[in-house]
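In: For reference, the sequence and a predicted model appear below.
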Amino acid sequence: MKRSSILLVALLGLLMGFSYVGQAAEPEILYTGGTFDAGGATFRLGNWGGFWKEQWMEKFIPEFEKDFNCKVSYDGGWPWFPKYVAGGEKNPPHAVSNWNLFQMSKAANAGDFFVDIEEIKANIPNADQIWDFAWLSGTGVTWGFGEHCFVYRKDLVEEPHPAEFADFWEDRFDGMRASYITSNGLFPPLWMTAAQVFGEGPHDVATMEKAMKDSMPMKIVDFTGTMQMLLEKGEVVIGEQWDGELYTMLEAGLPLGVVWWPKGYRAILSQTFTVSKHVSALEKKLAYAFINRALSARWQYELAEVSLGLRSTNKYVRVPEKLAKWGVKNTAEAVAEIWVPEYTWYRENEDEIVRMAESIFAGH
C-alpha cells in the first residue's frame, strides 16, 4: 500500500473515532414490562423498617414474589450509606434502595454505585406516567413525596398568624421556633430557600449565615418525630415540618396552621429508588420490574393509602380521601411549584455550611 493510502486510512479511522467522542452509550435494556420467571432468585431491597416494613411485607412484597417467582430479601436496617461504602462499588448491599434525596446524594457523590437516570427510564414502561420532577435528582426515581412547610400552634400564637416564609423569623417566636440538626435531610432545603428569599439565590452562603443567626434563639431537634412532640407539648409554637406529619397531627386533633414555602421553592421530602449498577443482570431486571410495579397507578394509590401522608408521583393516581380532605391534589398545577434542591452543589459546600451552622447553633 502506498504511503499516501496508509495516511488516508489512518485519517479516516481517526475521524471515525472522533465521531463517537462525547456520545453516551445506549442504555442497557433488560426489562420491557410484564412478568417473568426469575427461578427463585433473590432480590435485595433496602427500605425502611418498623411499621413501614410491616406494610410492605404484608401488602406488596408477597404479590411481587409470586408474580416473578423470586425471593425478596428486605433490609430495614437503615442507614444505607455505610453499607455501600463498606462493600465498595462492586459489592452493593441492595439491588434497589429507598432513600431521601439528602442521603442519596451523599452516596452518589461517594462512588459509582448506581445506574444513571436514563437507564432507569429506559427500563421502566411506566416512566411516561410519572411527573417530571420525580427524575430531577439525576440518580434515582422519586415514587412518593411530601412538601416542606412551617407548622404552628394556632391556639398558642396570637393573631395575626404567620402567613409568609419570612414570618418564621419574627421576634415573637424567639426561643419558641425550631428546626433541625445539620445531619437531618430537612436542614439543607430550609437554608437554601432562605438564601433564595432573602439573598441572591439558593447558593448564597452569606445570606444563609445571616438567616441562621437571625433565627436564634431556636430549638434544634434531631428528627420530625421530636418536632411533632415539641409542638404537641407547646414547647415550641412554630417549626419546620413536612406536610405528611402535618396531616397526621391534624388527624389527631392538634390545632395547627401551616405556612407553605414560596412558589418555585416548595422543597420536597422524597422517597426515591436507586438501582445498583454492579449487580447481576437477573437481579437488575428484577429491580426494574419492582420499580415499574411501584410506579404503577394501582400500587401508587395503595402506597398513598397506607403510608404516613406521602403523595404519589404517578400523574394518574386518585388522591386518597385521607389526603384529599386536607386539600391535597395530584394535578399539573399542584406539582408545578415543586423544587428539588441542588444537592450536588450542597455536598460540594457541605463542610463549610455545617461548620458555620453548628457554630451558630452552639451560640458562638
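Out: Arrived safely, thanks for sending. Numbers count the residues shown, from 1 in each chain.

In: use CA for all of it now, contacts and neighbours both
Out: Will do.

In: Quick check: next helix or strand after the longest strand along the chain?
Out: The residue-count maximum for a strand in the chain (DSSP state E) belongs to strand 141-153. Remark: after strand 141-153, the chain's next helix or strand is strand 177-180, criterion DSSP states H and E.

In: for the longest strand of the chain, packing partners?
Out: strand 238-242, helix 243-251, strand 256-260, strand 266-275, strand 311-312 (3 or more Cα pairs under 8 Å, 6 or more residues apart in numbering; DSSP states H and E).

In: Alongside the first one, take a look at this:
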Amino acid sequence: MTVSNKPFLSIVAPCYNEEALLEININTIINYLQSKNDKYNWEIVIINDGSKDKTAVIANKLAEQNTAVRVIHHPTNLNLGNAIKTGFSNSKGEIIVVLDIDLSYSEQYIEIMVDKLIETSADIVMASPYMKGGKVIAVPFFRRVMSSWVNRFMSFAAQDKYHTFTGMVRAYRKEFVQTLNLKTRDYEINPEIIYKAMILRAKIIEIPANLDWTEQNKFAGKRKSSLRVLRSFFSGLMSGFIFRPYIFFIGIGSFLMLLSLYELIWLLYDVLAGVAKFNGVLQPGEVHSFSHSLAQEFNKNPQSFLVGGITFIIAIQFLSVGFLSLQSKRYFEELFHLGTSFKKKNEN
C-alpha cells in the first residue's frame, strides 16, 4: 500500500510492432486511470518486446510525457511469455493488471477486475468472453472457433472448470504471482499460470467480459503484430495436456482395450464352441482338444488374432504410460508446492 492507502496498480502492456495503435491506446488507458485517481495509485509498464518498427520510439516519447509511464525494452523479440514475466518482475504495484495493447478488452475492465480481486481476496481475476454473460464481437470466424475450442479442450482437461485459459487480460495479486516459477516463453504462459495457481490452491475468479475487435479491425494491414493463429491453436492444445495428461493416455488405452477384448472374447467363444461341437460327434475316448480348436480357428481367421493381439498390446502400453504420467504429475505438483513454499519463506 502507498501512504495514501489507495491500492497501487501496475498496468503491464506487452507490445511487439504496435506503432499503429500504441500512442492512441496508451493515452486512452492514461485518461481512464486519471479519472480513477481518487481510487487508485497507478503506473503503466510498457514492455517493448524487440519491436522492429517505431514502437520503441513512441513508447519512449510516452514515458517522457508522463512520469507514471515506464518502458522496458527487450533487445530482441523474446515472445509474449517472457514479456509478461518481465512485466511481473518490474512492477511496483501490489496489484498487477495485464492488458492487451489493442484494447480488445475495454480499459474499463481494469476497475472491474481490480475491484473483484479486492472484494473477494482473490489471487487472480481473469476476463472471460466464453462464460455466461461474456461476448465475442467482430472476431474473425476462424480465429473465434479455434480459440473457443482450445479453451473448451482445456476446460475438459482441467480439474477446476474455467472457461478461458488462454486469455491474458487478468488482474493478479503481485505477492502471489511473483512466487510462481514460470517457464514457458510464449502464449502458453497464460494456461501455465492457471495450472500452477491451481496446484497452489489459489483463489481464481472469472468475470464475464466482451472481447471486441471492432476497433482493432480498423487497423487491418497496418499492424505487424497479429498473432499466429495456427501456432497459438496448437500450442493451446499442447498446453491442455499439462492439466491432466494421464486421462488422455488412459482414455485411449481403455478404448483400445475394449476393442481388443471384444475381438478376443468372440474368438474364445468360437474356439469353445468348436471344442463342444467336435467332441459331440467324436467316438468314445476321442477328445478334440482346446489347442486343436484354437489352431483351426487361427487358420480360419488369422487376421482376428493379429488385430486383437496387437490392439491388446498397444492398449497395455497406453494404460501403462497413463499410470506413469499420473504418478509423475503428482510428484511434480508436490515438488512445485514445496518449492514455492520454500521460496516464499526465504523471500519473507
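Out: Noted; the coordinates are in hand. Nothing here was measured: the structure is a model prediction, and the numbers come from that model.

In: now what about the TM-score between them?
Out: Laid over one another, the chains give 0.23 as their TM-score (TM-score structural alignment, normalised by the length of structure 2), with 131 aligned residues with a Cα RMSD of 6.5 Å.

In: and the direction of the longest strand of structure 1 versus that of strand 266-275, what angle?
Out: 150 degrees (axes from the mean of the first three to the mean of the last three Cα atoms, to 10 degrees).

In: nearest to Pro189 of structure 1, of the helices and strands packed on strand 141-153 of structure 1?
Out: Checking these against Pro189 of structure 1 by Cα to Cα gives strand 266-275 as the closest, at 6.4 Å.

In: who does the closest one touch, helix- and strand-wise?
Out: When contacts are defined as 3+ Cα pairs under 8 Å, 6+ apart, strand 266-275 of structure 1 sits against strand 96-99, helix 101-110, strand 141-153, helix 281-294, strand 338-339.

In: could you redo the last one with a cut-off of 7 Å?
Out: Here strand 266-275 of structure 1 touches strand 96-99, strand 141-153, strand 338-339, going by 3 or more Cα pairs under 7 Å, 6 or more residues apart in numbering; DSSP states H and E.

In: Which SSE is immediately downstream of the shortest one?
Out: Spelled out, that is strand 338-339 of structure 1. helix 343-361.

In: so what secondary structure elements neighbour that next one?
Out: So helix 343-361 of structure 1, by 3+ Cα pairs under 7 Å, 6+ apart, packs with helix 101-110.

In: same thing but 10 Å
Out: Helix 343-361 of structure 1 sits against helix 101-110, helix 187-198, helix 205-215, with contacts defined as 3 or more Cα pairs under 10 Å, 6 or more residues apart in numbering; DSSP states H and E.

In: Could you tell me the angle between that helix and helix 205-215?
Out: Using the same axes, to 10 degrees: helix 343-361 of structure 1 against helix 205-215 is 40 degrees.

In: what angle separates helix 343-361 of structure 1 from helix 187-198?
Out: 90 degrees.

In: ok and helix 343-361 of structure 1 relative to helix 101-110, angle-wise?
Out: Using the same axes, to 10 degrees, helix 343-361 of structure 1 lies at 120 degrees relative to helix 101-110.

In: List the buried residues of helix 343-361 of structure 1.
Out: Neighbour counts over helix 343-361 of structure 1 (16 or more other Cα atoms under 10 Å) mark Tyr343, Tyr346, Arg347, Ile353, Val354, Met356, Ala357, Ile360, Phe361 as buried.

In: just checking, the fourth one touches Thr207?
Out: No - applying Cα atoms under 10 Å as the test, Ile353 of structure 1 and Thr207 come out as separate, 11.4 Å apart.

In: Give the residues shared as contacts by these two.
Out: Both Ile353 of structure 1 and Thr207 are contacted by Trp191, under the criterion Cα atoms under 10 Å, 6 or more residues apart in numbering.

In: rewinding a little: let me have the helices and strands packed on strand 141-153 of structure 1 in JSON lines, adding distance to Phe102 of structure 1 and mean neighbour count as columns.
Out: Output for those, formatted as JSON lines (distance: least, Cα to Cα, whole Å; neighbours: other Cα atoms under 10 Å):
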{"stretch": "strand 238-242", "distance to Phe102 of structure 1": "14", "mean neighbour count": "26"}
{"stretch": "helix 243-251", "distance to Phe102 of structure 1": "18", "mean neighbour count": "18"}
{"stretch": "strand 256-260", "distance to Phe102 of structure 1": "21", "mean neighbour count": "20"}
{"stretch": "strand 266-275", "distance to Phe102 of structure 1": "9", "mean neighbour count": "24"}
{"stretch": "strand 311-312", "distance to Phe102 of structure 1": "18", "mean neighbour count": "28"}
